[in-house]
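Chemist: Okay, structure incoming, though there's no sequence with it:
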């Protein structure tokens, strides 16, 4: 068991002939008591500091654990967000590809329809030109033939008949 300052103070030594000088021994013991009390106070202060630092260390360890867990949660969340973003991007790409295919298909169908319409119009134009050519040729033939004069006579008779009828 360690000595206390009181133990040192209460310690009595036996006397012998030619023993130590009592005053010197008492002075020395007084100095030992004071130094010992100072060491005890310093030790107590160090223990308090150590306890306080241990509490802080425990607090910081707790914070470190919390931060580690928070970082893990943040990393998991970031991975989840990235995964969701990839999935969404893939969906957008698939939808865009479908829309592009639909637009291309519609454009091809319209182009085919326009080509068919154009062929039909070209056929109709060819038929119209042929009929118009035939009409012009028949009119030319009629002008070159003598029937033209009979046409003038028939026209004049009709005009006269109309005039007589009073219309």
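Modeler: Arrived safely. Predicted model, so just to flag it, every value in this text is computed and none were measured. Residues are numbered from 1 along each chain as shown.
Chemist: make it CA atoms for all contacts and neighbour counts henceforth
Modeler: Noted.
Chemist: The residue most central in space within the chain: which element?
Modeler: Geometric centre of the chain, nearest residue: residue 85, 5.9 Å, by CA atoms, centre = their mean. Element membership for residue 85 (DSSP states H and E) is helix 22-144.
Chemist: The structure to be compared is supplied as follows:
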């Protein structure tokens, strides 16, 4: 049975032979009714506060869930970016290796060509020296012939 402040305020009691003083009872019932009114208002205020807090808690939980989803998404994106960067770094490394290998092959080929050129120049030099020596010896022989007579 719910008891309201009005129920307390207007409660009637049977009067007995040596009953209570009606004015004092009425005064006490009025105080109890006032206190019950205050408690009822406080109770309703607290219930409203609970509804507000439950609503805020629900919103906070939704926000937390959104935040967790955002963190998971950010972690996944970071992982994907890291993997992509690793793949790109590997590709750049392979390209650099290929370029280095190509450059080395070109350098080796150029060195072989230069060595060939040097060898050709040596042969030409030796040929020139031999021809020049033969020419000089021919001139010396001719000079020797003119000196003897």
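Modeler: Thanks, I have the structure now. No experiment lies behind these values; they were computed from the predicted model shown.
Chemist: Please state their TM-score.
Modeler: The TM-score (TM-score structural alignment, normalised by the length of structure 2) is 0.96; 149 aligned residues with a CA RMSD of 1.4 Å.
Chemist: what's the closest non-adjacent residue to residue 26 of structure 2?
Modeler: Counting by CA to CA, 6 or more residues apart in numbering, residue 9 is the residue found nearest to residue 26 of structure 2 once chain neighbours are left out, at 7.5 Å.
Chemist: That neighbour against residue 25, yeah?
Modeler: No. Residue 9 of structure 2 lies out of contact with residue 25 (CA atoms under 8 Å); the separation is 10.0 Å.
Chemist: out of the two, which sits in the busier spot?
Modeler: residue 9 (18 against 15; other CA atoms under 10 Å).
Chemist: Now do the more buried one against residue 3 of structure 2, distance only.
Modeler: Distance, residue 9 of structure 2 to residue 3 of structure 2, using CA to CA, to the nearest Å: 11 Å.
Chemist: ok, now residue 127 of structure 2?
Modeler: Residue 127 of structure 2 is 134 Å from residue 3 of structure 2, by CA to CA.
Chemist: quick one, which of these two is more surrounded?
Modeler: Neighbour count, other CA under 10 Å: between residue 127 of structure 2 and residue 3, residue 127 has more, with 12 against 9.
Chemist: Please list all residues in contact with the more buried one.
Modeler: By CA atoms under 8 Å, 6 or more residues apart in numbering, the contact list for residue 127 of structure 2 is empty.
Chemist: Try it again at 10 Å.
Modeler: By CA atoms under 10 Å, 6 or more residues apart in numbering, residue 127 of structure 2 lies in contact with 121, 133.
Chemist: got any residues that touch both of residue 9 and residue 3 of structure 2?
Modeler: Common neighbours of residue 9 of structure 2 and residue 3 are listed as residue 33 (criterion: CA under 10 Å, 6+ apart).
Chemist: Kindly tell me how buried the counterpart of residue 91 of structure 2 in structure 1 is, as a neighbour count.
Modeler: Counting by TM-score structural alignment, residue 91 of structure 2 corresponds to residue 91 in structure 1. Residue 91 of structure 1 has 12 neighbouring residues, counting by other CA under 10 Å.
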